[in-house]
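In: Need the 3D shape of this:
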Amino acid sequence: MTFELLGSDFFGYENLLTAPERAAIVKLRAYLEAEVRPIANGCWDRAEFPTQIIKPLAELGLYSFGWDETRPFENSAVFRGFVALELARVDASVSTFVGVQNGLAAGSLAACGSAKQRAEWIPRLASGEIVGAFGLTEPLSGSDAAQGLRTTATRSGDSWTLNGAKRWIGNATFSDVTIIWAKDTADNQVKGFIVPTDTAGYSATKIEGKISLRAVQNADITLTDVVVPESLRLQNANSFKDTAKVLRATRAEVSWAAVGNAIGAYDAAVAYSKQREQFGKAIGGHQLVQDLLVKSLGNITASLGMVVRVSQLHDEGVQRDEHSALTKAYTTSRMRESVAWCRELFGGNGVTLEYNVARHFADAEAIYSYEGTQEMNTLIVGRTITGQAAFV
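Out: As a prediction, the model looks like this:
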């Protein structure tokens, strides 16, 4: 299989990838087109996740690339970003699944686990043997998670008792293990725990009626006197600053997924503009249609430049919270704008799943909101610019 640049990669950022990275992208792209694209609309419509793809994605290395314990070959954050882009370009729900499994669950272990914990759990996640979830957001705590967590952890000897609730937890209806973040009642600091989902007192209930990322299995979690041993406490998670280490990396990858989701809508719009005829010719030959496509491509190109650079900063070890925050705020805004333009190009056909733009249009709303809202990311960057916190 040969490597071809995406038509939407107008400045050729994919040329930054190494030969092994390109080969991995070619394999991933072929799998997604053959196995995921044909079922994506149906799964979205039925609000079902295609669990049959979990192991094949593991075999492609999608849960392995970032970690010393499982990395199949040397690779960059830019490459891992392009993986997120490819996934979202075909199906943002699948991209979200991988982001939770790899970035949030395995990422928590990589950033905050002991060497023993990393060696025990990351390979199991990487192989797809187990499915992971990440429990931070709560019914009454989202943007204020740093101070507002209500889930508690109380230590007694060599065990901890967790009580509380979590909401919007991706993968949680079928996860084998969930990373739960809770406030230690002794020192009021946020700690992380590896919680097997068959532990007594743990329950997860699917959230129904979503209009976005419908194939993602989000759940409400309740924790009632859930007892976990000290050995399952993330040994290097001692405050919310440690939690933020995980979010710094995943927020950047969500930005890549935002670009991918915009590209998915753009690709569909370009194809449609060449096929749909009005006033005696393909609509792609009309000025106003070309204007929509060019504006969308401009947003995609600018966003690609930003995500590539923030990933390079990650590889250089100098990426900061405000870098991820600005990238998430900008790229998701441009995505939201672009998918609306692309949907507009389809007219009435743009509101049906059949034409492969409606799903990207709807999924943009969730991507815009999760991993830090527009407002919170703006305030993080604003604090850096002015030196003053405006969070309250």
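In: all contacts plus neighbour counts: C-alpha atoms, from now on.
Out: OK.
In: For stretch 234-252, buried residues please.
Out: Within stretch 234-252, the residues that qualify as buried are 234-240, 242-243, 245-252, counting by 16 or more other Cα atoms under 10 Å.
In: ok, and the closest non-adjacent residue to residue 14?
Out: Leaving aside its chain neighbours, residue 14 sits nearest to residue 5 (6.6 Å; criterion: Cα to Cα, 6 or more residues apart in numbering).
In: Please provide the structure for the following sequence as well, for comparison with the first:
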Amino acid sequence: MAGTFSKLRNAYHLFKSIDFKMLARLSEKVDLSKVMASVAQMDETQLNGLMKMLTARGGKKKQPPVDGDFYDISAQLNAEDRALQLKVRAFMENEIQPLVNEYWLKAEFPFEIIPKFRELNICGVTYDGYGCPNRSYLMEGIIAMEMARVDASIATFFGVQSGLAMGSIYMLGSQAQKDEWLPRMQQLETIGAFGLTEPEVGSGTAGGLTTTAKRTGDTWVLNGQKKWIGNATFADVIVIWARDLDDNQVKGFLLRKGTPGFSVEKMHDKMALRIVQNGLITLKDVRIEESDRLQHANSFRDTARVLRMTRASVAWEAVGCARGAYENALAYTLKREQFGKPIASFQLIQGHLVEMLSNLTAMQTMVFRLSEIQDEGGLKDEHASLAKVFCTLRTRDIVGRAREVMGGNGILLEYNVARFVADAEAIYSYEGTKEINSLIVGRAITGHSAFV
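Out: Alright, predicted model coming up:
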């Protein structure tokens, strides 16, 4: 008797929750008498299950957070580093995100952010002294990812300043040069650039630089051109790499802004990294004192040391670019409705999202270990090159899928994926193309060099 009463009570509460208008619509689709008969035969467990199912369908589903760190890699950071990561993220989201599309479209640099950047105190993050934070290479990578997650152009500006320019002086400069430049560069009071690539020489810089340097007493005379030089249009100091005519070795020079014979032309019509101010530099009988030659840069092997150090950060930038595209695309699919429901509920969309997340997670774990190796002092060229190859390749795939799930809206700047699609192409090419980095890895694993 008690069991029968319990069934009737549950059935009563079940149908009490359904209004009469809905019953009328339901009666047009099903035989309600049969439904009632089936419900009457259910036991307690079945009725509770039916109630739970109907309640779940009627209520609003809790939406998971939009987060590209699926394996919770950030949990491996200590409290201090995690706090810095979140500080950089807040800066990028609050200060950069609101203006980035406008400046990207205009191909201009937002100089007003430099004082705000200074407050972060993260330039030269891995260096010891000169006001630098002296954090880990892992933290340097995390910072690069957080920047590129919002905008790869800003990440590139910072990478040139903190990595290539400051790194060249920190690793290869004299003590006097370090004392003069690094404290001001750390505070972004002095902006740096790195001049290696030339109009006709990209991958062949190890042995084919056409920019030359000739020593006359305590003065060097430089002639040639440099192309694709980020920050060049407004830099206060540019590290210029040139071939010494006497010994045919590559040497580094600190070119001061305003030096006679130096001119720079802004490059226009780029489809990627449009905020970065790339310049075409022309050097015509530029005279540089011996005291402004990087005293410990005597061959391309020394140049390669700087590139090895910074190439890991470029892999992290690729991760950030991919993560930004993935997270924006995921958020879009949760809001965008077609056929009466969010497109995130469609199987094909979920397939794309999972492919994107799989690649992103593999990239994150790879660069995390790469930075650990760098912090342990065991980083080799092939380690950085493998990460650069894999991460930039996967980034291209991720940004492409992100644009795809957004349909036509994916090509509009306002939806914050189109920039990533374009910028991924630049990251794919700079700091060593896929082909060159593949040959570096190939040489390491086979023992045979396939370079020409």
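In: Kindly indicate whether the residue nearest to residue 14 of the first structure is helix, strand or coil.
Out: coil (DSSP: H, G, I helix; E, B strand; the rest coil).
In: That one is in contact with residue 12, isn't it?
Out: Yes - applying Cα atoms under 8 Å, one finds residue 5 of the first structure in contact with residue 12, separated by 6.8 Å.
In: give the contact list for the counterpart of residue 80 of the second structure in the first structure.
Out: Under the alignment defined by TM-score structural alignment, residue 80 of the second structure is paired with residue 20 of the first structure. Shown in contact with residue 20 of the first structure (Cα atoms under 8 Å, 6 or more residues apart in numbering): residue 73.
In: Check the one 5 residues further on too.
Out: Residue 25 of the first structure makes contact with 82-83, 86 under the criterion Cα under 8 Å, 6+ apart.
In: just residue 368 of the second structure next, same as before
Out: residue 138.
In: Looking at the first structure, name the residue matched to it.
Out: That one, residue 368 of the second structure, aligns with residue 308 by TM-score structural alignment.
In: which SS class is its match?
Out: Residue 308 of the first structure is classified as helix under three-state DSSP.
In: Could you measure from it over to residue 82 of the first structure?
Out: From residue 308 of the first structure across to residue 82 of the first structure, the span is 9 Å (Cα to Cα, to the nearest Å).
In: do the same with residue 238 of the first structure
Out: On the measure of Cα to Cα, residue 238 of the first structure and residue 82 of the first structure end up 32 Å apart.
In: same question, residue 28 of the first structure
Out: Per Cα to Cα, residue 28 of the first structure is found 10 Å from residue 82 of the first structure.
In: Kindly report the same for residue 207 of the first structure.
Out: Taking Cα to Cα, one finds residue 207 of the first structure at 30 Å from residue 82 of the first structure.
In: between these two, which one's more packed in?
Out: Each of residue 207 of the first structure and residue 82 has its neighbours counted (other Cα atoms under 10 Å); residue 82 has more, 26 against 17.
In: The more buried one against residue 254, yeah?
Out: No - counting by Cα under 8 Å, residue 82 of the first structure stays clear of residue 254, with 11.2 Å between them.
In: tell me which element the equivalent of residue 326 of the second structure over in the first structure falls in.
Out: Residue correspondence, TM-score structural alignment: residue 326 of the second structure in this structure matches residue 266 in the first structure. Element membership of residue 266 of the first structure [criterion: DSSP states H and E] is helix 240-275.
In: any residues touching the following helix or strand past that helix, and which ones?
Out: Moving toward the C-terminus from helix 240-275 of the first structure, the next helix or strand (DSSP H and E) is strand 277-278. Here strand 277-278 of the first structure makes contact (Cα under 8 Å, 6+ apart) with residue 283.
In: so where is strand 277-278 of the first structure in the second structure?
Out: Going by TM-score structural alignment: strand 277-278 of the first structure matches residues 337-338.
In: what's the mean deviation for the matching stretch versus the first structure?
Out: In the superposition against the first structure, stretch 337-338 of the second structure averages 0.5 Å from its aligned positions (mean Cα distance after the TM-score superposition for the first structure).
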